[in-house]
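1. Structure for the following, please:
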Amino acid sequence: MKPIFICYKRCSTCRDAMKFLDNNNIAYDYRDIMSDNPNANELRKWIGQSEFPIKKFFNTRGVLYREMNLKDKLDDLSDEEAIELLSTDGRLLKRPLLISQEGIFVGYHKELYETLIP
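-> I've put the predicted structure just below:
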């Protein structure tokens, strides 16, 4: 099964990650986060598989995160409320998000992506 690469093409970090995958001949299924944002069921599954806290999946540098003042509100949300919120808008989700058999990669970290090289 090919990894699912969820990103926003205008994001420079996403472009760097995509370039890494392409340059290393790592096949993936591309998914645009703005037109095909993960739904709550997908997020629930991936968050559970990752063992990361839900907060790690939020794009804390994003404009929408700041506009919604989520820094102050996130601690008061239940896990289910946070997942539902993440599923409402791709701009809230940290990107890129790579779902693979090797694990769930949140953001682009070259040293972690290197583990995908056959």
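
2. Please make it C-alpha for all contacts and neighbour counts, starting now.
-> Will do.

3. ok, the closest residue to Pro3 other than its chain neighbours to Asn24 distance?
-> If you skip the residues right next to it in sequence, Pro3 has Ser100 as its closest partner in space, 4.4 Å away by Cα to Cα, 6 or more residues apart in numbering. Distance of Ser100 to Asn24, given as Cα to Cα, to the nearest Å: 15 Å.

4. what do you get for Phe105?
-> Phe105 sits 17 Å away from Asn24 when distances are taken as Cα to Cα.

5. So which of these two has more stuff around it?
-> Comparing Phe105 with Asn24 by other Cα atoms under 10 Å, the one with more neighbours is Phe105, at 19 against 14.

6. next up, for comparison:
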Amino acid sequence: MIKIYGIDHCSSTQKIAKLMKEHGFELTDIKDIHQETPSVKELRIAFHSMSEQPRKLLNTSGQLYRSIGLKDKVDQMTADELFDLLHQEGMLIKRPFLTDGKRASTGTSLKDLSRIWEFDQKK
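-> I've put the predicted structure just below:
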């Protein structure tokens, strides 16, 4: 079962939930990232799944990202500092965030999703 974090009424979250179901994955109901954020452990899994590129975890187009100037800070942060910040501030996480406890993904890139979740993106 895959946990999906996002915003229920967000078209991108809905699109990826539908795509994953079409590929045979079972998903939880969408967990509202305003109310419930991925754990530090889940964020660490995503970091490794997303080729250890911190920016792949970040909602770089979000208002909060810009208002706190994270663009200029992220390269000086340790991975643990980044995970703690993302766990505290779910709106900094690129959505949707999916995890089954062993692997995780962020965003809507079909290339990343098919690589991580091992499905044919042409289906």
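
7. TM-score for these two?
-> Between these two chains, after superposing, the TM-score reads 0.79 (TM-score structural alignment, normalised by the length of the first structure); 117 aligned residues with a Cα RMSD of 2.7 Å.

8. hang on, the earlier thing: which residues does the residue nearest to Pro3 of the first structure contact?
-> Listed by Cα atoms under 8 Å, 6 or more residues apart in numbering, the contact partners of Ser100 of the first structure are Lys2, Pro3, Ile4.

9. Which of those residues sits closest to Lys110 of the first structure?
-> Ranked by distance to Lys110 of the first structure (Cα to Cα), these are led by Pro3 at 16.1 Å.

10. ok, that closest one - how many residues close by?
-> One way to gauge burial is a neighbour count; for Pro3 of the first structure, by other Cα under 10 Å, it gives 18.

11. what does Leu113 of the second structure give?
-> That count, for Leu113 of the second structure with other Cα under 10 Å as the rule, works out to 22.

12. isn't it right up against Ser105?
-> Yes: counting by Cα atoms under 8 Å, Ser105 is a contact partner of Leu113 of the second structure at 6.6 Å.

13. After superposing, tell me the mean distance of the top helix by length along the second structure to the first structure.
-> Across the second structure, the helix with the greatest residue count (assigned by DSSP state H) is helix 11-22. Taken against the first structure, helix 11-22 of the second structure registers an average deviation of 2.2 Å after superposition, with mean Cα distance after the TM-score superposition for the first structure.

14. what's the next secondary structure element after that helix?
-> Under the assignment DSSP states H and E, the closest C-terminal helix or strand after helix 11-22 of the second structure is strand 31-32.

15. What helices and strands are in contact with that following strand?
-> Other elements packing on strand 31-32 of the second structure under the criterion 3 or more Cα pairs under 8 Å, 6 or more residues apart in numbering; DSSP states H and E are strand 3-6.
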